[in-house]
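A.B. asks: sequence and predicted structure are below.
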Amino acid sequence: MRKSIASYLMLTVTICILLFVSFSSNEKIDLSKYSTAGLELNYTVSQDHSIKDDALASKDLNKPITPILGKSFVGFKEALAFKESRGDYFVVNTLGYLGKYQFGAETLKLIGIHNPSLFLKTPELQEKAFVANTQRNKWILRRDIKNFVGKKLNGILITESGILAAAHLAGAGSVKNYLRSYGIDNFEDSYGANIEYYMKKFSGYDTSSITANKRAKAI
């Protein structure tokens, strides 16, 4: 036991002396002598078995991970896309509507797209088409937005985003009819979705970044 204590004391004294000499010396240390060249630096860290393999991963690999977008414009378009197609760029429904936002061929022509096949294969173009169509609808409905936003029809608070979402579903003309009939003329599509449902579901998003543009084009 004494021998062990003496060894530790000797080691401590030696270290102190070396540190003193090192700090008191003005001699510069040549770091070039200390190099990792030629050494194998590939290391393998063993797995921590207390962490499950899927702890940080989505259990459904086919389910996209999306951030919380709130009531932003991106939140608006992604929520609408999920309602239309569950966000699938490449889907065609039974009525022939195309892509993530379910555009009809005639609507695409209005915003400069004349090749539906190319449109379906090009996600970037679909995003541009959504913005262009929304800009166009905002221009067509500009007076109705001014006159009806903030009012209630059939118990539904009218907002700009609700109007634009309904226009995406039914067309700007049908939304005009709904608003100007004070909620009597409620268009419904072949799947049972109607203007009032879209007005309510997509109410209160920030669409102020969309500028009204009569001649908006995706291409």
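C.D. replies: Happy to help now that I have it.
A.B. asks: all contacts plus neighbour counts: C-alpha atoms, from now on.
C.D. replies: OK.
A.B. asks: got the contact list for stretch 152-159?
C.D. replies: I145, F148, V149, G150, K151, Y182, G183, E196, M199, K200, S203, G204 (C-alpha atoms under 8 Å, 6 or more residues apart in numbering).
A.B. asks: save those residues as JSON lines, and put in secondary structure, distance to N93 and neighbour count too.
C.D. replies: Below are the contacts of stretch 152-159 laid out as JSON lines (DSSP: H, G, I helix; E, B strand; the rest coil; distance: C-alpha to C-alpha, whole Å; neighbours: other C-alpha atoms under 10 Å):
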{"residue": "I145", "secondary structure": "helix", "distance to N93": "30", "neighbour count": "20"}
{"residue": "F148", "secondary structure": "helix", "distance to N93": "33", "neighbour count": "18"}
{"residue": "V149", "secondary structure": "coil", "distance to N93": "32", "neighbour count": "15"}
{"residue": "G150", "secondary structure": "coil", "distance to N93": "34", "neighbour count": "13"}
{"residue": "K151", "secondary structure": "coil", "distance to N93": "35", "neighbour count": "11"}
{"residue": "Y182", "secondary structure": "coil", "distance to N93": "32", "neighbour count": "14"}
{"residue": "G183", "secondary structure": "coil", "distance to N93": "28", "neighbour count": "18"}
{"residue": "E196", "secondary structure": "helix", "distance to N93": "22", "neighbour count": "23"}
{"residue": "M199", "secondary structure": "helix", "distance to N93": "23", "neighbour count": "24"}
{"residue": "K200", "secondary structure": "helix", "distance to N93": "24", "neighbour count": "19"}
{"residue": "S203", "secondary structure": "coil", "distance to N93": "25", "neighbour count": "21"}
{"residue": "G204", "secondary structure": "coil", "distance to N93": "28", "neighbour count": "17"}
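A.B. asks: second one coming, line it up with the first:
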Amino acid sequence: MFKKWAYYVSITIIIAFLSSGFKPFSLEAHDWFNTSGEDKLSYNYPSLVSADYDNQKIPFTAKFFVAYKEAIATRESQGQYKLVNTFGYMGKYQFGKSALRAIGIRDFNNFLHNPRLQEKAFEALCARNKYELRDEIAKYEGKTVSGIKITESGILAAAHLGGAGSVKRFFKSNGRRYLRDGYGTSIRSYMRKFGGYETSGIVADSNATVQL
């Protein structure tokens, strides 16, 4: 009987000893960890000033000129340098032969197999169109025409599709003319889709040609 009593006493003492090593769990607030407020649990970075993490000097990369080029290339050819469509437009940006001649390219086979030349050609044509449409850019940029917010990049994209003359006719009609390419794509759609990109680095040049 004594042994049995001693056994139970020993167990009780051991449990009491182990229990004394634990404290009730409680959440505490620190500078980096909060337990109050609407969100209950929240974390702070080393600085509690959120503005310290907002670098306003870094632009949205998706609107860089390189992104602009790739967006147009994807729409034109899915980015294929050697593509020639049923109307004879060729390359990653689907140039017509007359446009290529205007920027100094006459060896069309070389053009089709020269990615670097195609990239330069796109920039040269943008420079020419920017010069040709300088008045329209100055007059309409930032305005809304026929439900479209007009931007320089949108104007240049529309000119790439249908030529500078088509863009001028679009504005003269106050956006009422639906000018389209051979596949039915309207310059309105390009003006809207490719608006807001960074094209200020393109210098307007009436005589822009490709220099390699």
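C.D. replies: Right, received. Where do you want to start? Since the structure is predicted, the reported quantities are computational estimates derived from the model, not experimental observations.
A.B. asks: TM-score for the pair, please.
C.D. replies: The TM-score (TM-score structural alignment, normalised by the length of the second structure) is 0.70; 152 aligned residues with a C-alpha RMSD of 1.1 Å.
A.B. asks: quick revisit: which among the contacts of stretch 152-159 of the first structure gets closest to I210 of the first structure?
C.D. replies: I210 of the first structure lies nearest to I145 out of those, by C-alpha to C-alpha, at 13.0 Å.
A.B. asks: the closest one maps to what in the second structure?
C.D. replies: The alignment partner of I145 of the first structure in the second structure, by TM-score structural alignment, is I137.
A.B. asks: likewise for I210 of the first structure?
C.D. replies: Per TM-score structural alignment, I210 of the first structure is aligned with I202.
A.B. asks: find the nearest non-adjacent residue to its match, please.
C.D. replies: Leaving aside its chain neighbours, I202 of the second structure sits nearest to A127 (5.8 Å; criterion: C-alpha to C-alpha, 6 or more residues apart in numbering).
A.B. asks: that neighbour should be in a strand, yeah?
C.D. replies: No. Under DSSP: H, G, I helix; E, B strand; the rest coil, A127 of the second structure sits outside any strand and is assigned helix.
A.B. asks: ok, it - contacts?
C.D. replies: Going by C-alpha under 8 Å, 6+ apart, A127 of the second structure touches I202, V203, A204, D205, S206, A208.
A.B. asks: report the buried members of those residues.
C.D. replies: I202, A204, D205, A208 (16 or more other C-alpha atoms under 10 Å).
A.B. asks: Throw these into TSV and include secondary structure and distance to R106 of the second structure, thanks.
C.D. replies: Formatted as TSV, these follow (DSSP: H, G, I helix; E, B strand; the rest coil; distance: C-alpha to C-alpha, whole Å):
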residue	secondary structure	distance to R106 of the second structure
I202	coil	23
A204	coil	23
D205	coil	20
A208	coil	15
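A.B. asks: count of neighbours near the counterpart of A132 of the first structure in the second structure?
C.D. replies: Aligned by TM-score structural alignment, A132 of the first structure pairs with A124 of the second structure. Neighbour count for A124 of the second structure, taken as other C-alpha atoms under 10 Å: 26.
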